[in-house]
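Engineer: Sequence unavailable; structure follows:
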């Protein structure tokens, strides 16, 4: 039986946009909101598609982290004090929506769960989000 589930997770993280002319070029933080719609066939024994906590654990990798473009000259400096999450390209809500969706799918695959992310929405503020769909 095919089904779709929904999970919403909040996380705090800072980022900056290296290739952007404007205030987002400066290191700053957000309370991000991730919304994921995951679909597939439920497990015959457990009657569960994906454990909601598994989705949360993937998103929690970003909680209280600094997220920077891997080319950002701040990476080596900040790395002297704490781990930095790096991205191929500027860590925009657009980039993070696809990246998080793919990470959730990889985690499902790792555990043999036949599920895919139908939609991933990443809110950078209360008024703007990016939405990735396959």
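Structural biologist: Alright, I've got the coordinates. Note that this is a predicted model, so its numbers are computed, not measured.
Engineer: contacts and neighbour counts: CA atoms only from here.
Structural biologist: Will do.
Engineer: In which helix or strand does residue 9 reside?
Structural biologist: Secondary structure from DSSP states H and E places residue 9 in strand 2-15.
Engineer: buried residues in that strand?
Structural biologist: 4-5, 8-11, 13-15 (16 or more other C-alpha atoms under 10 Å).
Engineer: ditto for stretch 75-92
Structural biologist: Applying a neighbour-count criterion of 16+ other C-alpha under 10 Å, one finds 75, 84-87, 90-92 buried in stretch 75-92.
Engineer: go on, stretch 105-113?
Structural biologist: Counting neighbours by 16+ other C-alpha under 10 Å, one finds that the buried residues in stretch 105-113 are 105-108, 113.
Engineer: hang on, the earlier thing: between the buried residues of strand 2-15, which is closest to residue 24?
Structural biologist: When these are compared for distance to residue 24 (C-alpha to C-alpha), residue 15 comes out closest, at 8.3 Å.
Engineer: The structure to be compared is supplied as follows:
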């Protein structure tokens, strides 16, 4: 049977600051991120299967991505844990804001790698993450492809 790719798209709002960067993005600011998640698999062909003809139920994919990415990052501010902004992060947390201190510089490139790891570990065994596209602005995005990242 043919292998098929399916894609589900998500949006979320996240703030960040790039520690040590020499441009405007060193300042705390935010983006309306658009995440496209593409998985690949073989459509279910078992007669009588509830999900007959599906590679994966879009609702199941939505649940994974919401839990691993959207619900964690939406309306949060992400900082590199080594940033001098740590005191600002602690102040924001004390005031009830959601803050993520990451082990990486919170660029779109690093975020999409993080998201790939989070999503991959939650997919059913017969489904593989094919690619992610994280759009930071209307004209800029980072992509991750499984074919570029062999295990």
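Structural biologist: That came in fine, so what should we check first? Computed from a predicted structure; not experimentally measured.
Engineer: one step back: now, among the buried residues of strand 2-15 of structure 1, which is nearest to residue 123 of structure 1?
Structural biologist: Relative to residue 123 of structure 1, the closest of the buried residues of strand 2-15 of structure 1 is residue 10; by C-alpha to C-alpha it sits at 9.2 Å.
Engineer: Distance-wise, check the closest one relative to residue 96 of structure 1.
Structural biologist: 14 Å (C-alpha to C-alpha, to the nearest Å).
Engineer: on that earlier part again, just the buried residues of stretch 75-92 of structure 1: which are in strands?
Structural biologist: Cross-referencing those against strands under DSSP state E gives 84-87.
Engineer: how about the residues you listed, which pair is most distant?
Structural biologist: Largest separation among these by C-alpha to C-alpha: 84 and 87, giving 9.7 Å.
Engineer: Overlap in contacts, these two.
Structural biologist: Counting by C-alpha atoms under 8 Å, 6 or more residues apart in numbering, the contacts common to residue 84 of structure 1 and residue 87 are 67-68.
Engineer: Grab the longest helix from structure 2 for me.
Structural biologist: What stands out as the longest helix in structure 2, according to DSSP state H, is helix 108-120.
Engineer: according to the alignment, it goes to what range in structure 1?
Structural biologist: The aligned range for helix 108-120 of structure 2 in structure 1 is 93-105, by TM-score structural alignment.
Engineer: And that stretch against structure 2, how far off on average?
Structural biologist: Overlaying structure 2 shows stretch 93-105 of structure 1 at a mean distance of 0.9 Å from the equivalent residues (mean C-alpha distance after the TM-score superposition for structure 1).
Engineer: Next, the buried residues of that stretch.
Structural biologist: Neighbour-count burial for stretch 93-105 of structure 1 [16+ other C-alpha under 10 Å]: 93-102, 104-105.
Engineer: Tell me the one of the residues you listed nearest residue 124 of structure 1?
Structural biologist: Within the buried residues of stretch 93-105 of structure 1, distances to residue 124 of structure 1 taken as C-alpha to C-alpha reach their minimum at residue 93, with 6.3 Å.
Engineer: Which helix or which strand is home to the spatially most distant residue from the centre of structure 1?
Structural biologist: Relative to the centre of structure 1, and counting by C-alpha atoms, centre = their mean, the farthest-placed residue is residue 45 at 29.3 Å. Taking DSSP H and E as the criterion, residue 45 of structure 1 maps to no regular element, lying outside all helices and strands.
Engineer: What separation is there between it and residue 53 of structure 1?
Structural biologist: With distances taken as C-alpha to C-alpha, residue 45 of structure 1 is found 18 Å from residue 53 of structure 1.
Engineer: Ok, residue 14 of structure 1 next?
Structural biologist: According to C-alpha to C-alpha, residue 14 of structure 1 and residue 53 of structure 1 sit 23 Å apart.
Engineer: Repeat that for residue 114 of structure 1.
Structural biologist: From residue 114 of structure 1 across to residue 53 of structure 1, the span is 17 Å (C-alpha to C-alpha).
Engineer: and these two? which has more neighbours close in?
Structural biologist: Relative neighbour count places residue 114 above the other of residue 114 of structure 1 and residue 53, with 15 against 10, counting by other C-alpha atoms under 10 Å.
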